[in-house]
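1. Coordinates for the following, if possible.
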Amino acid sequence: MMSRLPLLFAVPLALSMPAGVCAKDAPAISVETLKTIDKELSSDAFEGRAPTTPAEDKTVAYIIAQMKAAGLQPGNKGSWTQDVPMVESTFANISPLVFVGGSAPVSLAPNTDMVVRSYRVLPQIAVKDSEVVFVGYGINAPERGWNDYAGVDVRGKTVIILVNDPDWQTPAREGLFEGRAMTYYGRWTYKYEEAARQGAAAAIIVHDTEPAAYGWGVVESSNTRPSLELDVPGDHLDQSAAIGWMQLDAAKRVFASAGTDFASLSEAAKVKGFKAVPLGLKASVSMTATIKRQKSKNVIGVLPGKTAPKDYVLYTAHWDHLGRCTPVKGDTICNGAVDNASGIAGLIALAEAYTKAGPAARSVAFLAVTAEESGLLGSQYYAEHPVYPLAQTVGGVNMDSLNVIGLSKDFVVTGAGKSELEDLIVPLAAAQDRVIKPEPSPERGGYFRSDHFSFAKLGVPMLDAGSGQDLVKGGTAAGRAAAEDYVTNRYHKPQDEYNADWDWSGAVADLTLYYRLGRQLADGKSWPNWYKTAEFRSVRDKSRAGQ
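-> A predicted model of the protein is given here:
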């Protein structure tokens, strides 16, 4: 849920280029392909492309047809798809989240004051009279000397957690948690994971628009639709019974009832050594769930390599979106034209470019994954059950939302400073007279919010990068205005619709870079790694040992 916002809207040694490979050589990227596929996939006929709905069958069939037309071969032992076992929970009868024991009971209404759901696969979920503890940012990071759970037992209790990292307001990328740049400890996914490890019965994150990097509407739309998880043994019973968010004003009311000040405790939570604070309250919430087990699908096409067919370069994009969501002016379909019909259009356009140029030395795989919006589930499943061994996957590029507002002068790498793929992209960007710039909004934690992260965790270097906000027409003012407009009015809303007036020149420039990078890898013999300081280096070294 809450996938990465588009980058627009939001000195290591270089690896040598293999002999005979010219990074500037690239077949033209078809704008017509981009327009046609984006328009079709984001039309109302595809109903927002929600996984495990009838719209999935139509979406998958369309992508397969486009891969065939582009000249790819089935990528999974003669099949175009990989089954991804899913369990869907549709929650109903959600009670208010009620806090008692303070100066007065506080009742938070579903959707308006709070949202709540569960990872557990059970028909009935209830948390009753659970003691409430404020655990600051909910971080347990021993390597940084930080533990918000130190000295407190939260088993069976409800924890209230702040979003982002303790130093998110630091302007520079400095500090224990990298300042303005969000670490994984700042992501809502981590906070639920750690709360479950600590035995919490419920984990509720306080929503604040700036550190969260999206408004309440995004939280509501992402948490009030059916919830998808991978269908695994144990039915996720090791997770907290209830997980959710509460509005900032609601949190202030809860803390006031407890006789304490939310703002003061939030400030205290930013300081190393903060101790969790029992609020003297008890929380209760309940819901029912209709459970459906079924399979979704990743779609895989491949262009086999000529001389090293068992080495793979990978391109990824997610095909899913939110399906039907919170209505806006009577429109209930979240079409996902930018997020991420544009990425699938780019995937097919790249496949066309590769087949026009002819096979490379290594194989090139094109992977359209499911359920990114539900927590990167399709890419997680592929990474954990790879069709092509991860040790033989050289690296690749993930595409989550293309630039549809025109050429930019800059190129931005999400989570820069992690892998040697970044060294390779610098001269390719320079060849387009573009400069590499830092992320405009590192506090959004973009590196942890799209499918490249599933591969990174298991050691595969994947580039997630794209146009920055310094537009050729209008400069940074125009770029920032477009970013604000998209985040406020379209992101994860029905208004993310195809527009015939879009300017695809920026997307073409980015896709050309992606092609040149991938082709360089596919026609070469190098194995880019993570930098020695990157958290994924040891995983990659271990997987590549003995190859």
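
2. going forward, measure contacts between C-alpha atoms and count neighbours the same way
-> Noted.

3. the longest strand in this structure is where?
-> The strand that spans the most residues within the chain, counting by DSSP state E, is strand 277-303.

4. chain center to that one: distance?
-> 16 Å (Cα atoms, centre = their mean, to the nearest Å).

5. hang on, residue 52 in a strand?
-> No. Under DSSP: H, G, I helix; E, B strand; the rest coil, residue 52 sits outside any strand and is assigned coil.

6. Give me the buried positions along the longest strand of the chain.
-> Of all the residues in strand 277-303, those buried under the rule 16 or more other Cα atoms under 10 Å are 277-289, 291, 294-303.

7. Next: stretch 370-385.
-> Buried residues in stretch 370-385 (16+ other Cα under 10 Å): 370-383.

8. Count residues in the vicinity of the nearest residue to residue 453 once chain neighbours are set aside, would you?
-> Computed as Cα to Cα, 6 or more residues apart in numbering, the closest residue to residue 453 that is not its neighbour in sequence is residue 447, at 6.7 Å. Neighbour count of residue 447, defined by other Cα atoms under 10 Å: 23.

9. Was I right to think residue 447 contacts residue 455?
-> No. Contact criterion Cα atoms under 8 Å: residue 447 and residue 455 do not qualify, at 11.7 Å.

10. circling back: next, the residue nearest to residue 453: secondary structure please.
-> On the three-state scheme (three-state DSSP), residue 447 is labelled helix.

11. Who are the contact partners of residue 323?
-> 47, 48, 49, 50, 333, 334, 335 (Cα atoms under 8 Å, 6 or more residues apart in numbering).

12. Second input sequence below; structure requested for side-by-side comparison:
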Amino acid sequence: MKTCHMMWALSLITIFTLSACQNSQTTETSQVDNFDEVYTQINTQDLKTHIKTLASDEYEGRLPTTIGEQKTLDYLVSEFKALGYQPGNGDSYLQPVELIEMTADPDMTLTIGDNHLAYKEGMIASTKREQNLVELKESDLVFVGYGVNAPEYNWNDYEGLDVKGKTVVILVNDPGFENPASGKFQGKTMTYYGRWSYKYEEASRQGAEAAIIVHETKPASYGWSVVANSWSGAQYGLVSKNGNADRVAVEGWLTLESAQKVFADAGLDFTAEKELAKAGPYNKALNLKASVTVKNSFKTSESYNVIASLPGADSPDEHVIFTAHWDHLGKDETKEGDQIYNGAHDNATGVAAALVMAKAYANLNIKPQRSTTFLIVTAEEQGLLGSKYYSEHPIIPLDKTVANINMDAMSVLGKTKDVAVIGMGKSELETYLAKAAKRQNRYLVEEGHPEAGYYYRSDHFSFAKQGVPALYAKGGEVPVDEATAQYRKRTNVIVRGCYHQVCDQFRESWDLSGIEEDAQLLFKVGYDLLSSDDWPNWAETSEFQRQK
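-> Prediction:
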């Protein structure tokens, strides 16, 4: 009997030993680094599925606070849940963003001297003030050049000028754009002083009653139709405690033709005055009066950012945040024929890239040490409002936010040999990007049109203003082969022509391999940051620094 007991005991030991070995082997297998496998799982088919869904007519152009928003939120939350991501805002995947929706009655005319300018044809006017009626009555008109007050560049177009109660007329972009050899500002590369948002902000600080920007396609980097479509209809802002009483009463645009007529009525040549404004700080009274009545309806509402996280293995309180904006322009029921601004390129592509990257991180066997967070924001088209709100009301402390990586209007033009860095030279994130690009046998270049100021036109800028290093990069302009070059020529005409138009729709002819490659690229950048304890810094020459 004793021998039998001993044999039974030895058998149990053998069984337990074999079981432990098998469990150990299973654990080791699950912990095998599968980065390369996951990297290649980022594919065009998944991208296509997401783009087609989000840009479908069913989503009605994804305008904030509409049924299109609800469908978009439901889709995104469902996707993140299915991937195993945790709610990023307590027990919710949503962050409420308080918006005010303001709609100007299109039945308005801007009168300047003898010129009666029609809405959307010769001008656009609106107000950010929470008032039902805003009247500009016989307001003195003053040309203030580029409307810039920049001490670091020794430039102040408002110097010695009192514009209280007056209407200022402002050139688009900044003084360096059309005079790059002058050494002024940053040459063709736009600074924030060239953005329309800055110009209205500065005019408000100066006490002006109204601010009107002269539109020109080349320095603006977009045509008048973009202004007319983007600035008409419902406009959104963040709810303000003072009802935006500190903003200029009227914010507007003039077509170039309208501006030329106005200057001619003042006995001036627009081109000659512009040359003087380019040469140095400049302002001049036009001796004309401006009048317009803006009838305004407004209501407050809530839209939502979507936020989802995968906790890090070792430093879960440190996050790399990936952003894309889910919103577009909705629909215009006054249009004949197609009324829906589907926003396939802008920005169903960026959201699709975010979702396929989120899937890739979820499929990693070995979880990175830091937390992976996706923030899909609202109201980008209305002035980066969703990301602005988040950066001012962060759920993850900004000093625990390692970096931001942004995806907006990804390239549908096929693979490229180069990677365009928007705002090149701003931060050490480009070191990580260069490493990821080398893996793909690609190289980094400055963006093709730095004069357009794209670094200040997407959601990463909201993080940059708060001192968080932010990266915005995508496929460049050197096609990978001749077939791609020919495809790019055909497709680029459509892409550019459909910016903020109803024709920005998904097309079966699109070559999504460029987005696949760029999503893999940014996935690698994020992975290296998530797997590190480094804190990338801004370049010494950058205007941004981490907030202390």
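
13. just to revisit the earlier point, show me what the residue nearest to residue 453 of the first structure lines up with in the second structure.
-> Residue 447 of the first structure maps onto residue 455 of the second structure when the alignment is built from TM-score structural alignment.

14. what's the answer for residue 335 of the first structure, then?
-> Alignment note (TM-score structural alignment): residue 335 of the first structure maps to residue 342 of the second structure.

15. Please name the nearest non-neighbouring residue to that match.
-> The shortest distance from residue 342 of the second structure to any non-neighbouring residue, by Cα to Cα, 6+ apart, is to residue 61 (4.4 Å).

16. cool, and residue 197 of the second structure?
-> The shortest distance from residue 197 of the second structure to any non-neighbouring residue, by Cα to Cα, 6+ apart, is to residue 383 (7.9 Å).

17. circling back to that earlier point, pretty sure the match of residue 447 of the first structure is touching residue 473, no?
-> No. Under the criterion of Cα under 8 Å, residue 455 of the second structure makes no contact with residue 473, lying 9.8 Å away.

18. Please enumerate the shared neighbours of the two.
-> Counting by Cα under 8 Å, 6+ apart, the residues touching both residue 455 of the second structure and residue 473 are residue 422.

19. List the buried residues for the helix or strand hosting residue 487 of the second structure?
-> Using DSSP states H and E, residue 487 of the second structure sits in helix 482-497. Buried residues in helix 482-497 of the second structure, counted by 16+ other Cα under 10 Å: 484, 485, 487, 488, 491, 495.

20. do the same with stretch 51-62 of the second structure
-> 51, 52, 53, 54, 55, 56, 57, 59, 60, 61, 62.

21. Relative to the first structure, which residues correspond to that stretch?
-> Using TM-score structural alignment, stretch 51-62 of the second structure pairs with 38-49 in the first structure.

22. Show me the helices in the first structure, by range?
-> With DSSP state H as the definition, the first structure shows helices at residue ranges 31-41, 54-70, 188-197, 209-212, 216-223, 248-257, 262-268, 342-357, 377-384, 421-430, 452-456, 475-489, 505-522, 537-544.

23. looking at these, which is closest to residue 115 of the first structure?
-> helix 216-223 (6.5 Å; Cα to Cα).

24. Tell me what angle that closest one forms with helix 475-489.
-> Calculated by axes from the mean of the first three to the mean of the last three Cα atoms, to 10 degrees, helix 216-223 of the first structure forms an angle of 50 degrees with helix 475-489.

25. on contacts alone, who are the packing partners of helix 216-223 of the first structure?
-> Other elements packing on helix 216-223 of the first structure under the criterion 3 or more Cα pairs under 8 Å, 6 or more residues apart in numbering; DSSP states H and E are strand 114-117, strand 242-247.

26. 6 Å instead?
-> Judged by 3 or more Cα pairs under 6 Å, 6 or more residues apart in numbering; DSSP states H and E, helix 216-223 of the first structure is in contact with no other helix or strand.

27. corresponding residues in the second structure for it?
-> Helix 216-223 of the first structure corresponds to residues 224-231 of the second structure when matched by TM-score structural alignment.

28. what does that stretch rub up against?
-> residue 120 (Cα atoms under 6 Å, 6 or more residues apart in numbering).

29. Next, the mean deviation of it compared to the first structure.
-> Compared with the first structure after fitting, stretch 224-231 of the second structure has a mean deviation of 0.5 Å; criterion: mean Cα distance after the TM-score superposition for the first structure.

30. Show me which parts of that stretch are buried, residue by residue.
-> Buried residues in stretch 224-231 of the second structure, defined by neighbour count with 16+ other Cα under 10 Å: 224, 227, 228, 230, 231.

31. Tell me where the stretch 301-450 of the second structure has strands.
-> Secondary structure of the stretch 301-450 of the second structure (DSSP state E, counting those that start in this stretch): strands at 315-325, 330-331, 340-341, 370-377, 401-406, 418-421, 443-446.

32. Okay, buried residues for stretch 114-128 of the first structure please.
-> Quick answer for stretch 114-128 of the first structure (16+ other Cα under 10 Å): 114-122, 125-128.

33. and the residue mapped onto residue 84 of the second structure from the first structure, how many neighbours does it have?
-> Taking TM-score structural alignment, the alignment pairs residue 84 of the second structure with residue 71 from the first structure. Using other Cα under 10 Å, residue 71 of the first structure has 17 neighbouring residues.

34. count of neighbours near residue 342 of the first structure?
-> Number of residues near residue 342 of the first structure (other Cα under 10 Å) recorded here: 29.

35. my read: it touches residue 38, true?
-> Yes. In this structure, residue 342 of the first structure is within contact of residue 38 by Cα atoms under 6 Å, at 5.4 Å.

36. related to what we said a few turns ago, between the buried residues of stretch 224-231 of the second structure, which is nearest residue 509 of the second structure?
-> The closest of these to residue 509 of the second structure turns out to be residue 230 (Cα to Cα; 27.1 Å).

37. Tell me which residue of the first structure matches up with residue 137 of the second structure.
-> Using TM-score structural alignment, residue 137 of the second structure pairs with residue 128 in the first structure.

38. Quick check: closest non-adjacent residue to its match.
-> residue 284 (4.3 Å).

39. aligned partner of residue 178 of the first structure in the second structure?
-> In the second structure, the residue matched to residue 178 of the first structure (TM-score structural alignment) is residue 186.
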